[in-house]
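[1] please work out how this folds:
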Amino acid sequence: MKKTNGRWWVVALLFVATTINYMDRAILGIAGPSMMKDLSLSTVEFGILGSAFFWSYALMQIPVGMIVDKLGARLTYSIAIVWWSLCTVFTGFGRSLGALIGIRVLMGIGEAPAFPTNTRVISDWLPPHERGVANGIFNSGTAIGIGITTPVLAWIIESWGWQTAFVVIGSVGFIWLAFWLFFFKDRPSQSAIANEAEVAYIEDGQTDTKDVPVVNISPFKFLKYRNVYPMLYGLFAHNYLTYLMMTWLPTYLVVEREMTLLKAGFFTMLPWIMSFLGNILGGILSDRLIRRGWNSIKARKTILAIGMLFPLAIIPTIYVENAIAALILISIAIGGEGLAAGILWATVADVAPKGAEGKLAGLQNFVGNLAGWLAPVATGILVSQFNNFTIALIIPVVICGIASVAYTFFMKNQRISLDADIGKGNNLASGL
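    Prediction:
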């Protein structure tokens, strides 16, 4: 029997969900110049508004990791996308800083389950040698959501106002929900889109994980293991760069590079197109190394370390006067870092014990999204203090460089095993 390709339809659903997720986040940055003018917001106040989403989003990562492992991906995602889509719609009706902050905090709660759920789905639906590409595909939705839709959002804002843009974009999630409920089941064996041959192929490919005992543990228990720390810091570094650019790049192009909003919306696509390509390429390269016999963690961390060096290309933007040249350098930085972004979540599935992917993904997303607390606000303060973006742009370069070193020298090439820790209680050597 020829196997079906239902698993790739599932990956496509995750890609669209991630696109919607980041489109709903990124619209604030695109609407920023109009909102600041309309609501008389300072750069610091707008930075606080940009950060508010991440206050709840980061804090919710620990419980949602446990929730997705308990309730399953189908139900968790359904609740999440309804919640965050409604919050996006309601943002269009906010007329004060306090109200908008409250809505963004609620939105952070709604979006919190997305990436831990994606990670669990990839672990359940794909064998290890396909997870890099699968993660690259769904994570590339971040680039589409942030950048490729920017001209359309800018056009809506210019034509009908920022309030209308939030209402229109917030409505898209309900369309996705109908497809999710119709096609997706928590396990391939339960789904009509995967035949017996595909189910057998998926399960046979998971021989490296399916015999690992499932243990109900606290996510914080993973802090005992050395491999976790480069992962936590690596996502923090990636997110700092991403959230800075997501919140401030359109404003940077309008204010510092003197572009119109429509022109900035068009040119903002370039860095995220590069990021989209980087996400896919990172997954392809790491999976190819695995097929050649590399240890899966070694393959992932090699690409992660290389990708985290590309933000160095941001430094010359400080010295170039031409706006297009600066944007090209930023595009190289974001696109190259996309090599790492595409497999940050594949690494969780390789490192976590089977059945605990959601917990480790939640812990990683909690620490990683502390960058969302810092990047928007710190950038607003630095821009206000120095009247330029110079220092604000140097910070993510340094942070990402440190992440490259951490992946190279501190991450070991082995999965976390809880057997010795829980069974014997006296040996963490396999993870330390």
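
[2] only C-alpha atoms from now on, for both contacts and neighbour counts.
    OK.

[3] could you point out the helix or strand that follows the top helix by length along the chain?
    Across the chain, the longest stretch assigned as helix under DSSP state H is helix 6-39. Following helix 6-39 in sequence order, the next helix or strand is helix 43-59 (DSSP states H and E).

[4] what residues does the helix or strand following that next one touch?
    Toward the C-terminal end, the helix or strand that comes next after helix 43-59 (DSSP H and E) is helix 61-71. Applying CA atoms under 8 Å, 6 or more residues apart in numbering, the contact partners of helix 61-71 are 76, 112-113, 116-117, 120, 219, 355-363, 365-366.

[5] still on that earlier bit, how far does the longest helix of the chain sit from its chain's centre?
    Distance, stretch centre to chain centre, for helix 6-39: 11 Å (CA atoms, centre = their mean, to the nearest Å).

[6] what of stretch 379-394?
    24 Å.

[7] ends of it, what's the gap?
    11 Å (CA to CA, to the nearest Å).

[8] show me what the helix or strand where Asn239 lies is packed against.
    Assessed by DSSP H and E, Asn239 sits inside helix 228-255. When contacts are defined as 3 or more CA pairs under 8 Å, 6 or more residues apart in numbering; DSSP states H and E, helix 228-255 sits against helix 6-39, helix 261-267, helix 323-341, helix 344-351, helix 357-368, helix 370-386, helix 390-410.

[9] please provide the structure for the following sequence as well, for comparison with the first:
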Amino acid sequence: MKKNFRWVLAVLMFLITFMSYMDRVNLSVATPEIMREFNFTKMDIGFFQTVFFMGYAAMQVPGGILAEYFRHRIVVVAAVTWWSVFTALTAAASTFSQWVIVRGAFGLGEGPVYPALSTFIARWFNPAEKGKASSIMLSGAFVGPVFGPAATVALMLAFGWRSVFVIFGVAGLLIAVAWMIFAKNSPKESPYVSAEELKYIDEGRNAAEEDKKELAPWKSFITSTQFWAIGIQYFIVDYIMYVYLAWLPLYLMEAQNFSLAKMGIAASFPWAALCIVTLSVGAFSDRLVAAGASKAKARSYLGITGLVLCSLFLYLGAIATNPTLNVFLLTLSLGSLGLAFPASWSACIDLGGKFSGSVSGWMNFWGNIGGVIAPLLTAWIATNYGWQAAIIVTAVSAVIGIIAWLFVKPDIPLKRGEAKPNGAPSTCL
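    Coordinates of the predicted model:
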């Protein structure tokens, strides 16, 4: 265990991201029951989803900055604890305003987690392992929706929809305690890391420099085309993913006439495909780089290929008239999007280095602006023009992400500005 303790923490990271997406998908699956009990409309539910993403997006950049300065440990623990409390409180919401407050606060809590975990990956893993580690982080998120629909439906049928939020809220608190105990800020601080493992982790890097507390040179970053490009492409990647997350269960029931029980099974297939592809692609991307391929090929080409295939299969799914074929094509579409996720997060570490928390926070901020827009825009299109139109618009949006990937250029790290007179790196905001 001591020899590979970083992978033990990777499993715990997997559980954190798994729980984060279980907590999100629970609302989507419980939506029909919640709409029935409170007489909420699609627009109401879309607004609750959007309020979550507003809070979530708002904490991306601050979360990255906090994780770089105060380190990942305290930020992850605080974030998981906060969101777990408000997950449990969702069961107590009974009015429209209470739902808005609880879901918005839930979003604020989840916001810092992925930027903080990005700084954990950057410090705890050898540079040749960042694609694989990023895939583990992301696959936890995508396993959540695989098991979420069936597990949530089972709990709803047995104990009612409120039980789902209470159970997962408590589970999140237990995971926060585990991270506090086992995940130190640096591997050299951990009693579970051997000298051999520490030496391997620190190969090819300046560990002392990376352990310094510094703020990212935002003045330099904000003027970079690459910095904007990685944000724009992820806006599209997340926009498509959040259309699935927010509306797939209701879409299958309304547009494809699935029962609640059958929907719980069918809705898991696209997420299973996304998880499998995401897990496979990160390690494959690292092997490409190790074999001498450029990071443009290992990251950008995979991202572009994923968006092209995702768009094609999503369009074909939208026009498919057979429910089984529809689910099959939607599964291929979301699975293809799995090529883009590890590429995006690995590119953040390529571009940002020790400031990967800020870069990933920036990228995830724009991704979750897509999350803010996706639930409401999709609800509006589906309400006024039908589900087919809503899915086709989602498919066409991929073109923007494809173009943006051409400007990411992960082979070229972001410029960090000029050094201060004393030789210390710039820490300007």
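
[10] re earlier: which of the residues in the helix holding Asn239 of the first structure are buried?
    Residues 228-254 are the ones in helix 228-255 of the first structure that count as buried (16 or more other CA atoms under 10 Å).

[11] picking that back up, dump the helices and strands packed on helix 228-255 of the first structure into a markdown table; add mean neighbour count as well.
    Formatted as a markdown table, those follow (neighbours: other CA atoms under 10 Å):
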| stretch | mean neighbour count |
| --- | --- |
| helix 6-39 | 21 |
| helix 261-267 | 21 |
| helix 323-341 | 24 |
| helix 344-351 | 26 |
| helix 357-368 | 29 |
| helix 370-386 | 20 |
| helix 390-410 | 19 |
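
[12] tabulate the ones you listed (JSON lines), appending distance to Ala200 of the first structure.
    JSON lines is the format used below for these (distance: least, CA to CA, whole Å):
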{"stretch": "helix 6-39", "distance to Ala200 of the first structure": "12"}
{"stretch": "helix 261-267", "distance to Ala200 of the first structure": "46"}
{"stretch": "helix 323-341", "distance to Ala200 of the first structure": "30"}
{"stretch": "helix 344-351", "distance to Ala200 of the first structure": "19"}
{"stretch": "helix 357-368", "distance to Ala200 of the first structure": "21"}
{"stretch": "helix 370-386", "distance to Ala200 of the first structure": "40"}
{"stretch": "helix 390-410", "distance to Ala200 of the first structure": "34"}
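
[13] nearest approach to Ile416 of the first structure belongs to which of the ones you listed?
    Ile416 of the first structure sits nearest to helix 344-351 of all these, at 5.7 Å, using CA to CA.

[14] show me what the closest one is packed against.
    helix 114-125, helix 128-143, helix 228-255, helix 296-307, helix 357-368.

[15] that helix against the second structure, how far on average?
    Its matched residues in the second structure lie on average 1.1 Å from helix 344-351 of the first structure after superposition (mean CA distance after the TM-score superposition for the first structure).

[16] now the angle between helix 114-125 and that helix, please.
    50 degrees (axes from the mean of the first three to the mean of the last three CA atoms, to 10 degrees).

[17] the second structure: matching residues for helix 344-351 of the first structure?
    Alignment of helix 344-351 of the first structure against the second structure: residues 344-351, by TM-score structural alignment.

[18] which residues are contacting that stretch?
    So stretch 344-351 of the second structure is contacted by 118, 122, 130-131, 134, 230, 234, 299, 303, 355-356, 359-360, 363, 410-414 (CA under 8 Å, 6+ apart).

[19] for the helices and strands packed on helix 344-351 of the first structure, which one sits closest to Gln163 of the first structure?
    helix 228-255 (17.4 Å).

[20] what angle separates the closest one from helix 390-410?
    160 degrees.

[21] now helix 228-255 of the first structure on the second structure. Mean distance?
    Helix 228-255 of the first structure sits 1.0 Å off on average (mean CA distance after the TM-score superposition for the first structure).
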